[in-house]
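J.: predicted model follows, preceded by the sequence.
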Amino acid sequence: MSDLFEAAGLGPKPRSPEAPAAAPADDAARPLADRLRPQRLEDVVGQDHIVAADSPLGRMIKAHRLSSLILWGPPGTGKTTIARLLAAAAGYDFEQISAIFSGVADLKKVFEAARQRRRMGRRTLLFVDEIHRFNRAQQDGFLPFVEDGTVVLVGATTENPSFELNAALLSRAQVLVLNRLEAPALEQLLARAEALTGKALPLQAEARAALIEMADGDGRYLLNLAEELLTMEAPAPLDIEGLTEVVQRRAPLYDKAQEGHYNLISALHKSMRGSDVDAALYWYARMLAGGEGPLYIARRLVRFAVEDIGIADPQALVVANAAKEAYDFLGSPEGELAIANAVIYLATAPKSNAAYKAYGAASRAARETGSLMPPKHILNAPTKLMKELGYSAGYAYDHDAPDEFSGQDYFPEAMERQAFYNPKGKGFEQEIRRRIDYWAELRRKRKDGA
């Protein structure tokens, strides 16, 4: 056991940078995640791209001058810890507030205290957790204190700053993206927990890997699970089944109203467009696991059928609509299988956006040409006056023409003929391409009098 302590820097050997210093004995009641907070930036796991010596934060510390930051990343990736260590390394006073529990009065007190420190030659780093929870007006309230140097603002958010923070605030802060913690980083945390407590997790190798998977990239959640396991008396190391009886799997990170929602539906849509049926099924399952409504996904499949498949497979829209109807009829969980069938069909169908592009081009032409009248020869003439004005004069009934094709021009007389639809020759559009080329040749012959 002494080797275990020494590996974490808890014995007589110098502390390894792989583990933080031991907490005093009277701190034993504190949560394990808190006791294991790193004491140096370089001890933060999984975020070398922003905490290493040659990283943005490393360069700030070397220059002894901090700039305002937005730390954007999933829960449990070290945002609060990084802010604390940054302030300590640069010699700034650290103030922390939460946008969930703080109001205008709290902010005024913080800014006044920062002013007082500034008069004494001290700098203040103000850490705002969940900064996206402040409304636009509250966010604007930070600007003058950031601009005049009263505080260096470090905001933490789990939401995309582009959508949740004011442009004015973003222009004054550098956005640093924190990574979801991968398995090697989470394994480091487990090793530190074992070193600090002097106990090994009562898990078989497969169960240890399953525990890491359960955390879903959240270091704090992993340490909470580890603390629960380290305090139990297990007669033998637990297998995966035993582990799941003791702890609960973390719910997937997914907010149906926020960025996770849009990221996953984008992944599903693009996987189907790329004809990657396995990836499409994975993202579909991920959305369901996160609590997404199946009917929302079904609507997106209908949209995909008309945008990305179109006439290349006319059955695609039928299948997508049928999946929606099947879900309405069956409900959950059987209805989800109908939607999965549609995902498979759409992902493996021939793709064409020719109809989508044709409609867009026709819409632009309609806006540009305004109120041009149809040519008179294709207008009905139910009255004598309309006949006298030339309505329907010269109309050729296609069924009476050779090949049942008159070749007449149906565009407005003041508008040159346009070609909006250009089928790509995939799937059923191969046949449509053949027909269009055939009619184009007939039209040319009619025009030339052949």
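T.: Thanks, I have the structure now. Numbering: from 1, shown residues only.

J.: C-alpha only now, for contacts and for neighbours.
T.: Will do.

J.: for the protein, which residue occupies the most central location?
T.: Geometric centre of the chain, nearest residue: N263, 2.8 Å, by Cα atoms, centre = their mean.

J.: got the contact list for the closest residue to S352 other than its chain neighbours?
T.: What sits nearest to S352 in space, not counting adjacent residues and going by Cα to Cα, 6 or more residues apart in numbering, is I309, at 4.8 Å. Neighbour list for I309: 316, 346, 349-353 [criterion: Cα atoms under 8 Å, 6 or more residues apart in numbering].

J.: the stretch 351-450 of the chain: helices as residue ranges?
T.: 354-369, 384-388, 429-448 (DSSP state H, counting those that start in this stretch).

J.: what number of residues lie near the residue nearest to H269 when sequence neighbours are not counted?
T.: In this structure, H269 finds its nearest non-sequential neighbour in F304, 7.1 Å apart by Cα to Cα, 6+ apart. Look at F304: counted by other Cα atoms under 10 Å, it has 23 neighbours.

J.: below is structure B, check it against A:
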Amino acid sequence: MADLFDNDPASKTPEGGKDAPRPLADRLRPQSLSEVIGQEQVLGPDAPLGTMLAAGSLGSLIFWGPPGVGKTTVARLLAQETDLHFVQISAIFTGVPELRKVFEAARHRRSNGQGTLLFVDEIHRFNKAQQDGFLPHMEDGTILLVGATTENPSFELNAAVLSRSQVLVLTRLTLADLERLAQRAEKELDRPLPLTGEAREALLEMADGDGRALLNLIEQIFAWKIDVKLDVDGLSTRLMKRAAIYDKSGDEHYNLISALHKSVRGSDPDAALYWLARMLTGGEDPRYLARRVTRMAVEDIGLADPQAHRVCLDAWETYERLGSPEGELALAQAVTYLALAPKSNAAYVAYKTAMAAAKKTGSEPPPKHILNAPTQLMEEQGYGAGYAYDHDAPDGFSGQNYFPDGVKRGIYYVPVERGFERELKKRVDYFARLRSKRVD
């Protein structure tokens, strides 16, 4: 299989000798690691790659990050820095026969004294068996593997591949990074962008942290025949904002629902509404959000505000009746209510503690005095004997034991001094005092 990357500029010249137009992103591709914009957490002198290169010991790597942040570029430059032959393949288009050819060529190269850096784009798209196929060639030094993935490697890559590689996280480019990239494009094209200051900021926002997307947008702008600077409205009518990255079944799905849940728990209605809006604009199913918001009510608010649960169920039903887009407003109101409600996970903790105790004590039966005795045999066995009917007690409380005989009484529910649970705490303490008197 032929290598998919070639440093020879002549390879970009078609038959006839005339240079073909090159995209701006290709023209601005960094020629050294020092020219890479962003990713200091990976490339800095004390960062993982900087340390490896300084020590002259580069190991197999997995680059994890969103599109357009430089994964391919950094891999290519690593090969250049370490004098390794660079081979690039994509898991989408490469099958087992092509992989065999790649490994065979790498073995031949190695026998001639040159190593191979094999860059595998979208490596998570290889199945587990295909990923296993890399292991012997990594272990004997035939290839140095650099994989790139937009998905969480913990879920998508074999443990064996991960154990032989270091995972490096590449992040979205900041607005400052994108501005540097825009300035580099202006220098390459020898003219400024025809945008007002506010429109320039809007352009950087449109790229959404993706350097390649920004350069594509800039290339479109420079192709326009305009004599005046465009303002934000003029730019927006000509360009569409890059669609936000959101995979409803992938890592971003779980990242954003986690952000929404923790914003509610942290009593921040503005942040909670922001993350709700992010998920809705990304195409999330409102019914999923309704279910998760209801879970927040029972997990993080609980009996501190028993009404919160009802608010969520009403919002869920309202969405089912109204549909989109009006129904989403009910979900927004529920999220706002939850964020501002008093918080308590006392009932949630009590439930988990009780579940652990139930598993530990196994099949211990209830004490006989609280068992019904519908037959004479059961009466003879002592079922129901000694049961104290609470309504007959002067204060409506018998204080009897309801745990299994021989099982120490557990204290699971510990209400907090917030919201309605203040009142519940008074009741818990009241019954605890009465129970103590009955025992005494």
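T.: Received the coordinates, thanks. This one's a predicted model, so the numbers in the text were calculated from it and none came from an experiment.

J.: what does the residue nearest to S352 of structure 1 align to in structure 2?
T.: Aligned counterpart of I309 of structure 1 in structure 2: I301 (TM-score structural alignment).

J.: now swap in A393 of structure 1 and tell me
T.: Looks like A393 of structure 1 aligns to A385 there (TM-score structural alignment).

J.: which residue in structure 2 aligns with A349 of structure 1?
T.: Match for A349 of structure 1 (TM-score structural alignment): A341.

J.: got the contact list for R300 of structure 1?
T.: Counting by Cα under 8 Å, 6+ apart, R300 of structure 1 has contacts H269.

J.: hey, where'd the helices end up in the stretch 201-350 of structure 2?
T.: According to DSSP H, counting those that start in this stretch, the helices that the stretch 201-350 of structure 2 contains are 211-223, 232-238, 251-265, 269-281, 286-296, 307-322, 327-340, 346-361.

J.: so the shortest one corresponds to what in structure 1?
T.: Alignment of helix 232-238 of structure 2 against structure 1: residues 240-246, by TM-score structural alignment.

J.: average offset between the matching stretch and structure 2?
T.: Here stretch 240-246 of structure 1, set against structure 2 after superposition, deviates by a mean of 1.1 Å using mean Cα distance after the TM-score superposition for structure 1.

J.: again with stretch 219-229 of structure 1
T.: Relative to structure 2, stretch 219-229 of structure 1 is 0.4 Å off (mean Cα distance after the TM-score superposition for structure 1).

J.: which bit of structure 2 covers that stretch?
T.: By TM-score structural alignment, stretch 219-229 of structure 1 lines up with residues 211-221 in structure 2.

J.: how far out from the middle of the chain is that stretch?
T.: Chain-centre distance of stretch 211-221 of structure 2: 27 Å, with Cα atoms, centre = their mean, to the nearest Å.

J.: same question for stretch 108-116 of structure 2.
T.: Distance, centroid of stretch 108-116 of structure 2 to centroid of chain: 40 Å (Cα atoms, centre = their mean).

J.: mind listing what's buried in it?
T.: 109-110, 115-116 (16 or more other Cα atoms under 10 Å).

J.: skip the chain neighbours and tell me the closest residue to the aligned partner of G335 of structure 1 in structure 2.
T.: Matched by TM-score structural alignment, G335 of structure 1 corresponds to G327 in structure 2. If the residues on either side of it in the chain are set aside, G327 of structure 2 comes closest to Y319, at 4.0 Å by Cα to Cα, 6+ apart.

J.: OK, contacts around H269 of structure 1?
T.: 280, 300, 304.

J.: what count of nearby residues applies to A89 of structure 1?
T.: 17.

J.: find the helix or strand that it is a member of.
T.: Secondary structure from DSSP states H and E places A89 of structure 1 in helix 79-90.

J.: what's the average distance for the following helix or strand past that helix when superposed on structure 2?
T.: Helices and strands here follow DSSP H and E; after helix 79-90 of structure 1, the next one along the chain is strand 93-98. For strand 93-98 of structure 1, the mean distance to aligned residues of structure 2 following superposition is 0.4 Å (mean Cα distance after the TM-score superposition for structure 1).

J.: please work out which residues of structure 2 line up with strand 93-98 of structure 1.
T.: Using TM-score structural alignment, strand 93-98 of structure 1 pairs with 85-90 in structure 2.

J.: could you do stretch 117-130 of structure 1 as well?
T.: With TM-score structural alignment as the criterion, stretch 117-130 of structure 1 aligns to 109-122.

J.: contacting residues around the residue nearest to the centre of structure 1?
T.: N263 of structure 1 touches nothing, counting by Cα under 8 Å, 6+ apart.
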